[in-house]
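**Q** Provided below are the primary sequence and the corresponding predicted coordinates.
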Amino acid sequence: MKRQQGVVLVFALLVLLSLTIVGVSAVSSSLNQTKMAVSMQQSGMAFDAAESALAGVFFESEDEQILSDAARLDPLSEARQQPAFDPQVQTLRCSDVAWTDRKVTKDGLSSNTVHTVDAMYQDEVSAKSWSKTAFIREQACRGSSNVIGGSNLSCHVFAIRGCGQLSGHKTIVANTASAAVLAPAAN
């Protein structure tokens, strides 16, 4: 009988050990999933900031009040006055200072405003949102319209990089768009 009681004790200890291992692995897995969810949420917030920076460039470039004011330039016109960007040789980085810079803050986008104020995009998570715009080239416009082909217009091509970063994080999330704008051909 004593021998059987010892076997039951060993069996009970093995069951208890296996339940402990399963419990610890479940807690560990849960913690890892929580970390991944937080990381994805933060990455999503930074991406939203980058997307708003792209939208800010287009918003400001279509603002009739800025376009009609000779003293101010929209981001595309300002980028057009800088040296051309060669995507084969250069990289349009969020940290570059050479390219046209615009910022989006928690105050949002306003007509008749050149958005250069450096402030937080949102306070809840402390994120920043900014863009870099560079002129790439002037080229003949493609399309079926004879008006475009026969006129003194050309397409001015730009690269626009929207950038977003959460405070306390080294990683910058970026998204890039290109834009072609009808403009008078350079002579």
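**A** Thanks, I have it.
**Q** going forward, measure contacts and count neighbours with C-alpha atoms only.
**A** Fine.
**Q** So residue 103: helix, strand or coil?
**A** strand (DSSP: H, G, I helix; E, B strand; the rest coil).
**Q** sorry, that was for residue 26
**A** Remark: residue 26 carries the secondary structure label helix [criterion: three-state DSSP].
**Q** what do you get for residue 15?
**A** Applying three-state DSSP to residue 15 yields a three-state assignment of helix.
**Q** Residue 51 too?
**A** Local secondary structure at residue 51 is given as helix here, using three-state DSSP.
**Q** Isn't it up against residue 175?
**A** Yes - the pair formed by residue 51 and residue 175 meets the contact definition of Cα atoms under 8 Å, at 6.9 Å.
**Q** shared neighbours, the two?
**A** When Cα atoms under 8 Å, 6 or more residues apart in numbering defines a contact, the residues bordering residue 51 and residue 175 alike are 162, 163.
**Q** So for those two, which sits in the more crowded spot?
**A** In this view residue 51 and residue 175 are compared by other Cα atoms under 10 Å, and residue 51 has more residues nearby, 23 against 18.
**Q** Alongside the first one, take a look at this:
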Amino acid sequence: MTTPLSPPSPSPGGRRRLLRAIGNSWLLRHGGPHLLPRLDRCFHRWTRGRWMPSRLLVPVLILYTARRDGTACRTPLLAGRIAPDTFIVMATNFGRPRHPAWSWHLLREPHATVHWRGRSWPVQARLLSPEEQREVREEILAAMPCFDDYARRSGRDIRVFVLRPTSVHVSAPGRHLN
């Protein structure tokens, strides 16, 4: 039910077209990689994990990984929720030619921590094969309608990971994280 003050929700097809257009806009592709993660991290800290600007359009989680030197790294990521506490994340890097650092971190050390809407829990990442990516294609496109455009623009195979809850606990994220 809509009230006079709330706009009607777009249809799923309309929402996908809108998100694809936004994702392919020059402004987002060029400014997004530099501005959005910083804004999301700041608002995540200020609201104690309850809100980030990117969530106005897409579901976003914070992924805590470890860099090669062992220091902690926190990265806001667009995520598709495929089961309770289980997510799918795509390493599109806004369609740029290089894989994002967080995907290298997960390949080296698949244990990480996810922060989603005020809660944190340990996860284990698993890289999906091309066949597995085809099996979850609808979930990928539902979360990121511009996935194919980014893959084409990047000229590389996009890494897609499933993040599943695990009992292995990773050290809690501290305030010193970037």
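**A** Thanks, I have the structure now. What you see is a predicted model; the values in this text were computed from it and never measured.
**Q** where does the TM-score land?
**A** The TM-score (TM-score structural alignment, normalised by the length of the second structure) is 0.28; 76 aligned residues with a Cα RMSD of 4.5 Å.
**Q** Pull out the buried residues from the helix or strand hosting residue 44 of the second structure.
**A** When secondary structure is defined using DSSP states H and E, the element that contains residue 44 of the second structure is helix 26-46. When burial is assessed from 16 or more other Cα atoms under 10 Å, helix 26-46 of the second structure yields the following buried residues: 28, 29, 32, 36, 37, 39, 40, 41, 42, 43, 44.
**Q** now, which of those residues sits nearest residue 135 of the second structure?
**A** Nearest to residue 135 of the second structure among these: residue 29, at 27.3 Å, using Cα to Cα.
**Q** re earlier: can you name the element that comes right after the helix holding residue 44 of the second structure?
**A** Secondary structure here is assigned by DSSP H and E; on that basis, the next helix or strand after helix 26-46 of the second structure toward the C-terminus is strand 60-66.
**Q** how many degrees apart are that following strand and helix 26-46 in direction?
**A** Relative orientation of strand 60-66 of the second structure with respect to helix 26-46: 70 degrees, computed using axes from the mean of the first three to the mean of the last three Cα atoms, to 10 degrees.
**Q** Packing partners of strand 60-66 of the second structure?
**A** Strand 60-66 of the second structure makes packing contacts with strand 72-83, helix 101-108, strand 111-116 when contacts are defined by 3 or more Cα pairs under 8 Å, 6 or more residues apart in numbering; DSSP states H and E.
**Q** got the angle for the second one vs strand 111-116?
**A** Between helix 101-108 of the second structure and strand 111-116, the angle comes out at 140 degrees (the same axes, to 10 degrees).
**Q** Buried residues in helix 101-108 of the second structure, which are they?
**A** Within helix 101-108 of the second structure, judged by 16+ other Cα under 10 Å, the buried ones are 102, 103, 104, 105, 106.
**Q** Residues contacting that helix, please?
**A** Helix 101-108 of the second structure has contacts (Cα under 8 Å, 6+ apart) with 65, 66, 67, 68, 75, 91, 112, 125, 127, 159.
**Q** Of those residues, keep whichever come out buried.
**A** Neighbour-count burial (16+ other Cα under 10 Å) is assigned, among the contacts of helix 101-108 of the second structure, to 65, 66, 67, 75, 91, 112, 125, 127, 159.
**Q** Okay, and residue 160 of the first structure sits in which element?
**A** In this assignment (DSSP H and E), residue 160 of the first structure forms part of strand 153-166.
**Q** in stretch 178-185 of the first structure, what's buried?
**A** residue 180.
**Q** Relative to residue 138 of the first structure, how far out is residue 156 of the first structure?
**A** Applying Cα to Cα, to the nearest Å, one obtains 4 Å for the distance of residue 156 of the first structure from residue 138 of the first structure.
**Q** actually residue 174 of the first structure, not the one I typed
**A** Relative to residue 138 of the first structure, and taking Cα to Cα, residue 174 of the first structure is found at 25 Å.
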